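Peer 1: after the sequence you'll find the predicted model.
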Amino acid sequence: MIHPVLLCGGSGTRLWPLSRKSYPKQFAPLIGPQSLFQASARRLSGPGFAAPVVVTGSDFRFIVTEQLLELGIDPGLILIEPEGRNTAPAVLAAALCLAKIDPQALMLVAPSDHVVPDPAAFRAAVETGRAAAEAGRIVTFGIRPTHAETGYGWLELDAAAPVAADGPQPLRRFVEKPDAPRAAAMLASGCHLWNAGIFLFSVQTILEAFGRHAADLLPPARAAVEAARVDLGFLRLAPAAWAQIPAVSVDVAVMEQADNLSVVPYGAGWSDLGGWDAVWREMGPDTAGVAVSGKATALDCQDSLLRSEAEGVALVGIGLRNIIAVAMPDAVLVVDKSRAQDVKLAVAALKAQGAKQAETFPRDHRPWGWFETLVLGERFQVKRIVVHPGAALSLQSHVHRAEHWIVVAGTAKVTVDDKVQLVTENQSVYVPLGAVHRMENPGRVPMVLIEVQTGIYLGEDDIIRYADVYARETVPAT
């Protein structure tokens, strides 16, 4: 049985404005109706695969479970990192946890934000590497290159190893992201592959490798796992111990030093969607090189990508050449396709300006559903709130604002101080400033309401929680 380990803690700034710190690219439907995370989980499920181990941050824990359950996949073990420490600590923590369950287990470590168009071919490649992993090898998967890519790390095969082979081949070394001339030379050499960052090994093999090459990571990682606490269906790694672990990639900590490495060449299609130019390629441009998504229209355009990610925004391009245009409700990106890798500079510039669009997604996902701001004024705010069937917001009050709720779909069970009532479509309820209140969805369909807030301060931190089914921090009720 292979245990998939899905890493999903990255921020994906090169795909701004769709990918942001509060809702990174792995959870977005960039290619097709499913998110990249969902596609990764489905690709590594079924016969021969155990329930996935997911390593993520606290802000994404409920998104992970919600998206897995949408696919009918058992969430399995979900490890919560107190803070991002790069991939080596994440892999090590997963290995230490699996060692308690099955010390002989095979781990397949994969980022959750990659596109693999042929899942069956990828599973077949994994199977070709199984015997080597069971024999104590660290198996990685190298992508047969199609062009001189400078945005990826590369893998150099042994001179006698054929790139066209299907089975595990000897790996000479890892190569950092090259400049253009070096990338062209490696492409021409015929003995280099792209580094996909996907690994297959046994728990015992990787723990021995950490002990040999990155022993300083083991004591704090063990302490973080041993002192971890169960929180609902999640396992929270101990923050104090976790903070002592060096932030380092698994490539640097282990792989670049290990002498038991093999690589399985893979050529059935792959992309890490490291920029909007990669998204353009994966979307399958038409004969004019144009790809569109959502309410986007291209007139006399060439080699361009137009995406509207906002329900009420029509994006129209006329006479565009080599342009990427992405429209969101709160931000629009327009960039020359050749500068796609520089989108992260826009994020840095917006952060320097203090603009919330730099990191905050317009739709705020919560364990009970999501909300988005429709209108924000000096002393009022209008939101759309969607509550999942059976879900409930916390029992709470506000110091600085009152609220008016209008149900537009479904039925809400509303508590305001000592009064509990059902509020159906086209009905409303007023929540005075300071009132202790709660909203629940007792039905079987999503409940949608419009919330109008009024007050001198409308920030999300103006919440006093008295009880919460999702174990978020509360204060004693008075």
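Peer 2: Received the coordinates, thanks.
Peer 1: from now on I want contacts and neighbour counts done on CA atoms only, so please keep to that.
Peer 2: Noted.
Peer 1: what comes up buried for stretch 41-48?
Peer 2: 41, 42, 43, 44, 45 (16 or more other Cα atoms under 10 Å).
Peer 1: for comparison:
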Amino acid sequence: MLTAIIMAGGSGERFWPLSTPEKPKQLLKIFSDKTMIRETVDRILPIIPADKIFIATNELQQMAIKKELKDIPEENIIIEPDFKDTAAAIGYSSLIIENRLKKLLKNDEKLEVVVLASDHLIKDENLFRKVINKGAEEARKNSVIVTLGIKPDKPETGYGYIEVKNDEKIDLNEVYKVKRFREKPNLETAENYVASGKYLWNSGMFIFTIETIFKNFDVLMEEHTEIFNSIREKLLQNKTGLELTNLVRSDFKQFEKISIDFGLMEFSKNIRVIPVDIGWNDIGSFNALDEVFPKNIAGNIIRNTTVLELDAVNNIVVGDGSKISLLGVKDLVVVKNGNNILIADKSRTQDIKKIIQK
């Protein structure tokens, strides 16, 4: 039985001032008349029904997400009591799926889970769904954790990398063993990775069975397992929503704040990767718009605004209907949303969250 966890608890700080804690990137309409989380749900509905899709979010955003995703059962909106990063979030959501759906399994059927971000762009949706189904079959048959690795088209320093354990040519959409995960590299290292043909971008998308993920937690993250066992007992009360959040709050606060990559994926011996080219972009900063939207003759990207420009090149301008004038500037990101205005050099967009945290 294929299910999904859509991770929707981020604040999207690098997309300020468009994104705010109350209305983060996943609730913005960036590429169409749909929000990014709506696009994510619609992308998987052909292979996973709405009652098998779970949304992992927080108390601040849960009402907006319920309003946006009215077809998702309210009890499938998982409200995390605290931000403890993805190891706790994915484990906790998997516990809820196990408690809710295990009794519906037939014969030797297993619960497969695909973990997706709520704010990624994927252009080839048909191929994406085919790969998800292939990954789920691999996870079920061989008790492994499967991740999707993006075929790199440039030496990107903003992504983690996956080294594939294979001496031959790596073919797209096939399953390979993972040799190791690599941290975000410097430019020279990234160039070597891409040139070797043995490295893929880490997309942060995972597929596993409930049984496999908890076996990995048992071996590699014992302290998380102890907390999971306490929460598992409380789930027998069949609470949902904020009632459940309050019930497990004291347990949740005990989790170490650590990502599933650092806590589990980097050390597990049963990880597989499927290299894909699905038109993926994690839209990690405003610079990603350079790769998505067409540019005018001066190389400027202009969204939701009117721009007067003179000797202005290679800028990204996003407005809220106001008129913006550019004179003699280049390589800037200019964003206006209400009373908030951002003007940043393109090379510094990864640092936007630093300025709003002051």
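Peer 2: Yep, it's here. The structure displayed is predicted, hence computed values, not measured ones.
Peer 1: TM-score for this pair?
Peer 2: With the length set by TM-score structural alignment, normalised by the length of structure 2, the two chains reach a TM-score of 0.90; 345 aligned residues with a Cα RMSD of 2.0 Å.
Peer 1: re the thing from before, what's the closest of the buried residues of stretch 41-48 of structure 1 to residue 329 of structure 1?
Peer 2: residue 41 (29.0 Å; Cα to Cα).
Peer 1: distance of residue 387 of structure 1 relative to residue 234 of structure 1?
Peer 2: Look at residue 387 of structure 1 and residue 234 of structure 1: by Cα to Cα, to the nearest Å, they are 22 Å apart.
Peer 1: same deal with residue 267 of structure 1?
Peer 2: Taking Cα to Cα, one finds residue 267 of structure 1 at 36 Å from residue 234 of structure 1.
Peer 1: ok, residue 99 of structure 1 next?
Peer 2: 18 Å.
Peer 1: more crowded one of the two?
Peer 2: Using other Cα atoms under 10 Å, the more surrounded residue of residue 99 of structure 1 and residue 234 is residue 234, with 20 against 16.
Peer 1: how about that one: what's its closest non-neighbour residue?
Peer 2: In this structure, residue 234 of structure 1 finds its nearest non-sequential neighbour in residue 78, 5.2 Å apart by Cα to Cα, 6 or more residues apart in numbering.
Peer 1: ditto for residue 31 of structure 1
Peer 2: Closest residue in space to residue 31 of structure 1, ignoring its immediate chain neighbours: residue 283 at 6.6 Å, by Cα to Cα, 6+ apart.
Peer 1: what residue of structure 2 matches up with the one you found?
Peer 2: Aligned by TM-score structural alignment, residue 283 of structure 1 pairs with residue 293 of structure 2.
Peer 1: next, count neighbours for its match.
Peer 2: 13.
Peer 1: sec struct for it, please.
Peer 2: Put simply, residue 293 of structure 2 is coil when judged by DSSP: H, G, I helix; E, B strand; the rest coil.
Peer 1: just checking, it touches residue 299?
Peer 2: No - counting by Cα atoms under 8 Å, residue 299 is not a contact partner of residue 293 of structure 2; they are 10.8 Å apart.
Peer 1: could you pull out the helices for structure 1?
Peer 2: 36-43, 61-70, 87-101, 119-134, 180-189, 203-213, 218-226, 239-242, 250, 276-283, 343-353 (DSSP state H).
Peer 1: what is the first one packed up against?
Peer 2: So the one you mean is helix 36-43 of structure 1. helix 61-70, helix 119-134 (3 or more Cα pairs under 8 Å, 6 or more residues apart in numbering; DSSP states H and E).
Peer 1: please point out which parts of the first one sit buried.
Peer 2: For helix 61-70 of structure 1, the neighbour count (16+ other Cα under 10 Å) marks 61, 62, 63, 64, 65, 66, 67, 68 as buried.
Peer 1: how far off centre is that helix?
Peer 2: Offset of helix 61-70 of structure 1 from its chain centre (Cα atoms, centre = their mean, to the nearest Å): 11 Å.
Peer 1: what residues does that helix touch?
Peer 2: Applying Cα atoms under 8 Å, 6 or more residues apart in numbering, the external contacts of helix 61-70 of structure 1 come out as 27, 38, 41, 74, 75, 78, 80, 234, 365, 366, 367.
Peer 1: please say which position in structure 1 residue 185 of structure 2 maps to.
Peer 2: That one, residue 185 of structure 2, aligns with residue 178 by TM-score structural alignment.
Peer 1: what is the burial count for the nearest residue to that match once chain neighbours are set aside?
Peer 2: The shortest distance from residue 178 of structure 1 to any residue other than its chain neighbours is 5.4 Å, reached at residue 150 (Cα to Cα, 6+ apart). Residue 150 of structure 1: 16 surrounding residues under other Cα under 10 Å.
Peer 1: burial measure for residue 179 of structure 1, as a count.
Peer 2: When neighbours are counted by other Cα under 10 Å, residue 179 of structure 1 comes out with 12.
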